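> Coordinates only, no sequence provided:
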């Protein structure tokens, strides 16, 4: 009799076989299902994209470019035989060309379906004569510009529609973390309805686009036409407004895109809808970066904070007692780790609110209460400027300060006339000469600059400067902090102490 030989399976073996069979069945069932999320990675973006796409719009703007006139006819002496000859030719050239209409494309998203409010970038609609919003179903609606803010590149549009528009909600960009998944939806190259995915690559990027730079960086593909579109988190909430890309000359995406954080954009949008403009807090100071040398000269542990170079007389800072030379270390509950953090923190503070400001002064921390005022216009110089190096350099000598590689002279009428020093500069000594290889010269100090303070102590002679230098050396400091007034206004300069002195 023909048959197969079976080996009996012990009880333990039967249990093991049963587990194997169950496991195989589970694997088979899993093979019939979509891939599951692993380590937080979504199995698919399809459901979320389907839900969000209707709230993302394409924006088309139209601008009329006027015709340019031709070259001007040269001037000839009266009665010249060339005058009639050239007039007919140049009259033909002077006829203006036919004006043409230029169209550009961008993206936006609906934040209020009832009232038809749409968010986009300012640069998408700037200078446009007509703005058209195109919905996912290709419905074209004429849009009204409610307000725009060039400083954050945010704008708000409004459209009228018979039915409520699909809309999206703001997310909390402060909770977004590097490595989180995000998707971008927009209108790259006019293709419309394009979804790309990536992660948050970095936060708090400064790309020198404006005074309040704090961009989210993402590797989700963003190209021309994506500007103004939303960057979504995995809950389908807007955590950023796609604004800029780092791109080669060809203009394509290389995986470095930048989005304005939602918490910044949301405040701007709310102001634009309510007031038509953005209301920002104002402190009334001119600030500069705290370098390692400046920190050392002030006895401050590490380069941190924003150094107050000057205080506007009628501003909130002056009223509160903030002084030039103070280093602002904390604004309300925010640490000011670097200079550029301060303008943003102040701007976002509620107008009329009193905040605690921690400053470093005379080697210790002090708390100052400041009542924030409204910024009517951007401060004339938000940051300390660089000297232009075009000041006069006459052959003059004065009292030497060898440790700093410079010479000074009294701030008298002769010095004022020689260097053009304004009357509002009342105290200090005038730099009359410098060693070209000195640290002071390398830091941009020039003849004609006025040294008003050394280590936050007013000086009126070379002897007083030498005294401050000696005191700093005795305290183990490697540099002294000079308050210098020149062509670019007041600024602080940390100058290394030389060997001689």
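Done, it's in. Note that the structure is a prediction, hence the values are computed from the model and not measured.
> Only C-alpha atoms from now on, for both contacts and neighbour counts.
OK.
> Number of residues surrounding residue 39?
Around residue 39 there are 6 other residues, counting by other C-alpha atoms under 10 Å.
> Next, the contact list for it, please.
Listed by C-alpha atoms under 8 Å, 6 or more residues apart in numbering, residue 39 has no contact partners.
> what's the spacing between it and residue 201?
Noted for residue 39: a distance of 17 Å to residue 201, by C-alpha to C-alpha, to the nearest Å.
> The one helix or strand residue 28 maps to: how far from the chain's middle?
Taking DSSP states H and E as the definition, one finds residue 28 inside helix 11-31. Distance of helix 11-31 from its chain centroid, counting by C-alpha atoms, centre = their mean, to the nearest Å, is 59 Å.
> What of stretch 215-227?
16 Å.
> doesn't residue 413 make contact with residue 430?
No - in this structure, residue 430 is not within contact of residue 413 by C-alpha atoms under 8 Å, at 11.4 Å.
> Now do the helices in the stretch 151-300 of the chain.
With DSSP state H, counting those that start in this stretch as the criterion, the stretch 151-300 of the chain has helices at 262-275, 292-298.
> Which of those has the highest mean neighbour count?
helix 292-298 (a mean of 22; mean count of other C-alpha atoms under 10 Å).
> what residues does the next helix or strand along the chain from that helix touch?
Once the chain leaves helix 292-298, the next helix or strand it forms, by DSSP H and E, is strand 306-311. Applying C-alpha under 8 Å, 6+ apart, the contact partners of strand 306-311 are 284-290, 317-318, 322-329, 336, 338-340, 342, 384, 483, 490-492.
> May I see the buried residues of whatever helix or strand comes next after strand 306-311?
Per DSSP H and E, the first helix or strand lying C-terminal to strand 306-311 is helix 316-320. Residues of helix 316-320 classed as buried: 316, 317, 318, 319 (neighbour count, 16 or more other C-alpha atoms under 10 Å).
> check contacts around the first one.
Remark: with contacts taken as C-alpha under 8 Å, 6+ apart, residue 316 is in contact with 282, 283, 284, 370, 371, 372, 373.
> one more structure, for comparison:
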């Protein structure tokens, strides 16, 4: 046998061996897969997998963080010594931290104003919303301040003055002097979706600028926190699982485009530190309140003029107030002279939509109305005796007068609300 013939025979043998191994492997794998193929009677079946399923779009947080952090500021709260002090870490018994909001407190031994006994006692966060120095923050950050010192992301310090506050929404506007400051643009918070990625930006625990990420875990939440500072609280929070701690109060909640979708305001925690959920005031409400404060010095609230069963009303209360089952928000009372009365809405109606957007809870309705102003016109859809109707309502600056006021429950949440 020649050398060439030997090479040819060896090549053919190798190819035959490889083919045999490949065929055997396919046969064995086929038998194995057939042997473990689940029966149609199994409760749990394997999910179908394709290469397309494995493609998960990446989320870029870097651009959002880079564009948003320069507009988020550190607010240092200065106070004169007081004989009576309050406990910033007190809890209200409901599991919601009573100072955060998110104020971070310290002993006040440094950062004193020269020639005075004013000391820094706490700090929070704020968001620049205009190039000429207007900053939105929480009311509870500034309400006890005798002076405010604002530090920007570039470490420059400015003294700030309070332009106006709104305890009903826990919002405030302060101002620093200057121009060409970086600022955030408002996004439409109605477009925020559950599961959407977000970033929380602020100055927690007296640290430098801190960015955390999470998702929107719920919308239109009412947690009963603003009622402690206002007789007419407005709550329709965005709930997230982005880590937020004392000091984040008044800071920014932004989308992946770096736009403002909320102002961080509260956390749900048995300890006072982050334990899973944080709450932000929606940007649509923030924009309306901040604009009013800058223009008028105070917020101009719009009212529909109805009393409604709350989302947390117990079955016993529903029976007490004769509230039937139904979709939408049940109208318990309509105020005399109110916008609702003038538009033909009556006690016993179910409000199901505002401007074509479905309304399922009273908190959702409060969120919609609170982002509007007196004089704004809205389309309200309601059901009466099973028939659907739509009417145009011109919102007013007062709720009107109720003939009778049902007894309000004073547990964690009121048994009913006004709007």
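Good, I have the coordinates. Everything numeric here is computed off the predicted structure, so don't read it as measured data.
> about what we covered before: from the buried residues of helix 316-320 of structure 1, pick the one nearest residue 206 of structure 1.
residue 317 (25.8 Å; C-alpha to C-alpha).
> Trace the closest one over to structure 2, please.
When structure 2 is aligned by TM-score structural alignment, the residue opposite residue 317 of structure 1 is residue 340.
> So which bits of stretch 353-363 of structure 1 are buried?
Residues 355, 357, 358, 359, 360, 361 are the ones in stretch 353-363 of structure 1 that count as buried (16+ other C-alpha under 10 Å).
> Now do that stretch: everything it contacts.
Applying C-alpha under 8 Å, 6+ apart, the set of residues contacting stretch 353-363 of structure 1 is 298-300, 325-332, 365-372.
> how does it look with 7 Å?
298-299, 326-332, 365-372 (C-alpha atoms under 7 Å, 6 or more residues apart in numbering).
> Of those residues, keep whichever come out buried.
298-299, 326-332, 368-372.
> Distance to residue 454 of structure 1 for those - can I get that in TSV?
TSV is the format used below for those (distance: C-alpha to C-alpha, whole Å):
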residue	distance to residue 454 of structure 1
298	11
299	14
326	14
327	16
328	19
329	21
330	25
331	27
332	30
368	24
369	27
370	27
371	30
372	30
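> can you tell me which of those residues are in strands?
Here DSSP state E is the test, and those give 327, 328, 329, 330, 331, 368, 369, 370, 371 as lying in strands.
> Now flag whichever of the residues you listed is closest to residue 462 of structure 1.
Nearest to residue 462 of structure 1 among those is residue 327, at 26.3 Å by C-alpha to C-alpha.
> Identify the spatial nearest neighbour of that closest one, chain neighbours not counted.
residue 307 (4.4 Å; C-alpha to C-alpha, 6 or more residues apart in numbering).
> still on that earlier bit, possible to save the buried residues of helix 316-320 of structure 1 as a markdown table with distance to residue 269 of structure 1?
Converted to a markdown table, the buried residues of helix 316-320 of structure 1 look like this (distance: C-alpha to C-alpha, whole Å):
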| residue | distance to residue 269 of structure 1 |
| --- | --- |
| 316 | 26 |
| 317 | 28 |
| 318 | 31 |
| 319 | 31 |
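> Between the residues you listed, which sits nearest residue 458 of structure 1?
Distances from residue 458 of structure 1 to the buried residues of helix 316-320 of structure 1, taken by C-alpha to C-alpha, are shortest for residue 318, at 18.8 Å.
> more crowded one of residue 430 and residue 413 of structure 1?
residue 430 (30 against 11).
> In structure 2, what residue corresponds to that one?
Correspondence of residue 430 of structure 1 to structure 2, assessed by TM-score structural alignment: none assigned.
> so residue 430 of structure 1 is in which element?
strand 429-434.
> Could you say whether residue 17 of structure 2 sits in a helix, a strand or coil?
Classification of residue 17 of structure 2 using DSSP: H, G, I helix; E, B strand; the rest coil returns helix.
> residue range for the lengthiest strand in structure 2 in structure 1?
Taking DSSP E as the criterion, structure 2 has its longest strand at strand 210-221. Using TM-score structural alignment, strand 210-221 of structure 2 lines up with residues 194-205 of structure 1.
> Just give me how far that stretch sits from the chain centre.
17 Å.
> How much space separates the most centrally placed residue in structure 1 from residue 125 of structure 1?
The centroid of structure 1 falls nearest to residue 213 when counting by C-alpha atoms, centre = their mean (1.8 Å). According to C-alpha to C-alpha, residue 213 of structure 1 stands 20 Å off from residue 125 of structure 1.
> go on, residue 199 of structure 1?
Distance from residue 199 of structure 1 to residue 125 of structure 1, by C-alpha to C-alpha: 28 Å.
> Those two: who's more crowded?
residue 125 (27 against 17).
> isn't that one right next to residue 62, touching?
No - using C-alpha atoms under 7 Å, residue 125 of structure 1 makes no contact with residue 62, being 8.9 Å away.
> quick one on the thing from earlier: what's near enough to touch the match of residue 317 of structure 1?
304, 305, 306, 334, 393.
> so which two of the residues you listed are the farthest from each other?
Going by C-alpha to C-alpha, the pair spanning the contacts of residue 340 of structure 2 furthest: 334 and 393, at 13.4 Å.
> residue boundaries of the helices in the stretch 401-501 of structure 1?
Under DSSP H, counting those that start in this stretch, the stretch 401-501 of structure 1 gives helices at 413-419, 439-442, 462-474.
> can the ones you listed go into JSON lines with extra columns for distance to residue 10 of structure 1?
Putting those into JSON lines (distance: least, C-alpha to C-alpha, whole Å) gives the following:
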{"stretch": "helix 413-419", "distance to residue 10 of structure 1": "105"}
{"stretch": "helix 439-442", "distance to residue 10 of structure 1": "88"}
{"stretch": "helix 462-474", "distance to residue 10 of structure 1": "88"}
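> Please identify which of those helices is closest to residue 18 of structure 1.
Checked against C-alpha to C-alpha, the stretch from those lying closest is helix 439-442, at 81.3 Å.
> residues contacting residue 352 of structure 1?
Residue 352 of structure 1 touches 371, 372, 373, counting by C-alpha under 7 Å, 6+ apart.
> Excluding chain neighbours, what is closest to it?
residue 372 (5.2 Å).
> The one you found -> structure 2?
Using TM-score structural alignment, residue 372 of structure 1 pairs with residue 395 in structure 2.
> what's the spacing between the aligned partner of the residue nearest to residue 327 of structure 1 in structure 2 and residue 122 of structure 2?
Alignment note (TM-score structural alignment): residue 307 of structure 1 maps to residue 330 of structure 2. Here the criterion is C-alpha to C-alpha. By it, residue 330 of structure 2 lies 43 Å from residue 122 of structure 2.
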